[in-house]
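Student: got a predicted structure plus its sequence, pasted below:
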Amino acid sequence: MNSQRIWRIGLTGGIGSGKSTVAGLLARHGAAVIDADAISRSVTATGGRAIAAIAQAFGPQMVGPDGAMDRQAMRDRIFQDVQAKRQLEAIIHPLVSQITAEQAQHALDTGHRCLVFDVPLLVESGERWRRQVDRVLVVDCSTDTQRQRVMARNGLPVQDIDRIITQQASRAQRLACADVVIANESLNLLELEAQVSQVAADFGL
């Protein structure tokens, strides 16, 4: 691959796949990692860019004493009103896109030639994310491995983990969207680092 070009890579994977570890390893190779999930959380946190619009659209009771969105109150509202979910997304998604673009431009201005967009729900978002990246990199493992890792990491009961897994795209759906796959089934950290190093080299890192 041409090491002089600028690459925009969409990184995704199911819960427990090791996606965050891969993102960190790519950053060590010199990629600029832009975390869409962190950006989404930031706009509804204290002082976040979405807070004023949320208060205006849903009422001041949706903003807690700390100035952040009251997530439980919003979950309850969305559960009762499907339109409220679309209304919230209409506030949050443009802001996430704006901040993502700002971070990407800053990365380019500071000399990065490989931008990695860490997007947990990239496949679920359809074309919204796919059309913004050159390649989709999927970190893949079996559902059993996902369960084992999340239980060890978070101590969640199996039924809670399975509920999260069923809310995400299936393994087959992610693989169908993948241009590059890192198979993180039974790798130790050194073996995973070797796979990531090869992928990084392919993108000029």
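Tutor: Done, it's in.
Student: C-alpha only now, for contacts and for neighbours.
Tutor: OK.
Student: can you check which helix is longest in the chain?
Tutor: As assigned by DSSP state H, the longest helix anywhere in the chain is helix 82-109.
Student: the helix or strand just after it vs helix 82-109, what angle?
Tutor: The first helix or strand that comes after helix 82-109 along the chain, using DSSP states H and E, is strand 114-118. Here strand 114-118 points in a direction 160 degrees away from that of helix 82-109 (axes from the mean of the first three to the mean of the last three CA atoms, to 10 degrees).
Student: list the contacts of strand 114-118.
Tutor: Counting contacts by CA atoms under 8 Å, 6 or more residues apart in numbering, the residues outside strand 114-118 that touch it are 6-12, 23, 30-37, 104, 107, 203-205.
Student: buried members of these into PyMOL, please.
Tutor: Selecting only the buried members of the contacts of strand 114-118 in PyMOL, with burial defined as 16 or more other CA atoms under 10 Å, works like this:
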select buried, resi 7+8+9+10+11+12+23+30+31+32+33+34+35+36+104+107+203+204+205
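Student: for R128, see how far away Q148 is.
Tutor: Counting by CA to CA, to the nearest Å, the gap from Q148 to R128 is 31 Å.
Student: can you pull the contacts of the residue nearest the centre of the chain?
Tutor: With distances taken as CA atoms, centre = their mean, the chain has V119 as the residue nearest its mean C-alpha position (2.5 Å). For V119, the set of contacting residues under the criterion of CA under 8 Å, 6+ apart consists of 10-12, 35-37.
Student: structure two is appended below for comparative analysis:
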Amino acid sequence: MLHLALTGNIASGKSTVAALLAQHGATIIDADVLAREAVAPGTPGHDAVVDRFGTQVLAADGTLDRAALRRRVFNDPAARDALNAIVHPAVRRLRDDAVGAARERGDRIVISDIPLLFEVGLEHAFDGVILVDAPESVRRERIVHDRGLSEAEAQSMIEAQWPSDRKRAGATWIVENDGPRDALAPRVAAVWEAIRHLAASREGR
């Protein structure tokens, strides 16, 4: 089984690329989905977050209010580290379970979608890294347009992650997403062909 990582900075279009790769036949393991599972009501992760941050980060139905939690930790590095210390180990266990299940099914190409792959130092744990990238100005415009935030807020979100150049240096494949979706699909298809050939070579075909 070929196990790859997919990453990209905010508003790079990583989720769109993940959906296109799934259409080509990849098994996608989404870190955002796992993160929600890790802190679902009734889990140790949920209890730990509430113990650390209080009931003000809960929605009316008892689930975590992710927006409120994000606001709570965004400009507080100590709080963000505390949250990561709760969530990341649980997500890692869930990812390991999902990868194990994919291996048992005989899936050939498994791609773990991990937004902060480089920031948490996981890039060397995979057979290759796919980076989705777009110029900072394009990503800032997308954040403002799609999320209704100010340019200052968008810039703050961009600066909270590693710069693209640093990630590009560690990527195996780069998908440029600086234009419309109809330009993105053939770029993803080209990367998929390279991945498929790598998987075949590992199988000795």
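Tutor: It's in. Since this is a predicted model, take the numbers as computed values, not measurements.
Student: counterpart of S156 of structure 2 in structure 1?
Tutor: Using TM-score structural alignment, the partner of S156 of structure 2 in structure 1 is R163.
Student: is it correct that its match falls within a helix?
Tutor: Yes - looking at R163 of structure 1 with DSSP: H, G, I helix; E, B strand; the rest coil, it is inside a helix.
Student: for it, the count of nearby residues, please.
Tutor: Counted by other CA atoms under 10 Å, the residues lying close to R163 of structure 1 total 10.
Student: tell me which stretches of structure 2 form strands.
Tutor: Taking DSSP state E as the criterion, structure 2 contains strands spanning 2-8, 27-30, 109-113, 129-133, 173-176.
Student: reformat those strands as a markdown table; add distance to I86 of structure 2.
Tutor: Putting these into a markdown table (distance: least, CA to CA, whole Å) gives the following:
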| stretch | distance to I86 of structure 2 |
| --- | --- |
| strand 2-8 | 21 |
| strand 27-30 | 18 |
| strand 109-113 | 19 |
| strand 129-133 | 25 |
| strand 173-176 | 31 |
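Student: L83 of structure 2: which of those is closest?
Tutor: Proximity of the strands of structure 2 to L83 of structure 2 was assessed by CA to CA; the nearest stretch is strand 27-30, lying at 18.8 Å.
Student: what's in contact with that closest one?
Tutor: Contacts made with strand 27-30 of structure 2 from outside it, assessed by CA under 8 Å, 6+ apart, are listed as 18, 22, 95, 98-99, 102, 107, 109-114.
Student: wait, which of these is closest to A134 of structure 2?
Tutor: Proximity of the contacts of strand 27-30 of structure 2 to A134 of structure 2 was ranked by CA to CA; the top entry is A18 with 15.5 Å.
Student: quick one: contacts for that closest one?
Tutor: Here A18 of structure 2 is in contact with 6, 28, 113 (criterion: CA under 8 Å, 6+ apart).
Student: got JSON lines for the residues you listed, with distance to A185 of structure 2 too?
Tutor: Supplementary listing: these in JSON lines, determined by distance: CA to CA, whole Å:
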{"residue": "L6", "distance to A185 of structure 2": "16"}
{"residue": "I28", "distance to A185 of structure 2": "17"}
{"residue": "D113", "distance to A185 of structure 2": "18"}
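Student: and of those, the nearest to G170 of structure 2?
Tutor: With CA to CA as the yardstick, the closest approach to G170 of structure 2 among the contacts of A18 of structure 2 comes from L6, at 12.1 Å.
Student: what's that closest one aligned with over in structure 1?
Tutor: In structure 1, L6 of structure 2 lines up with L11, judged by TM-score structural alignment.
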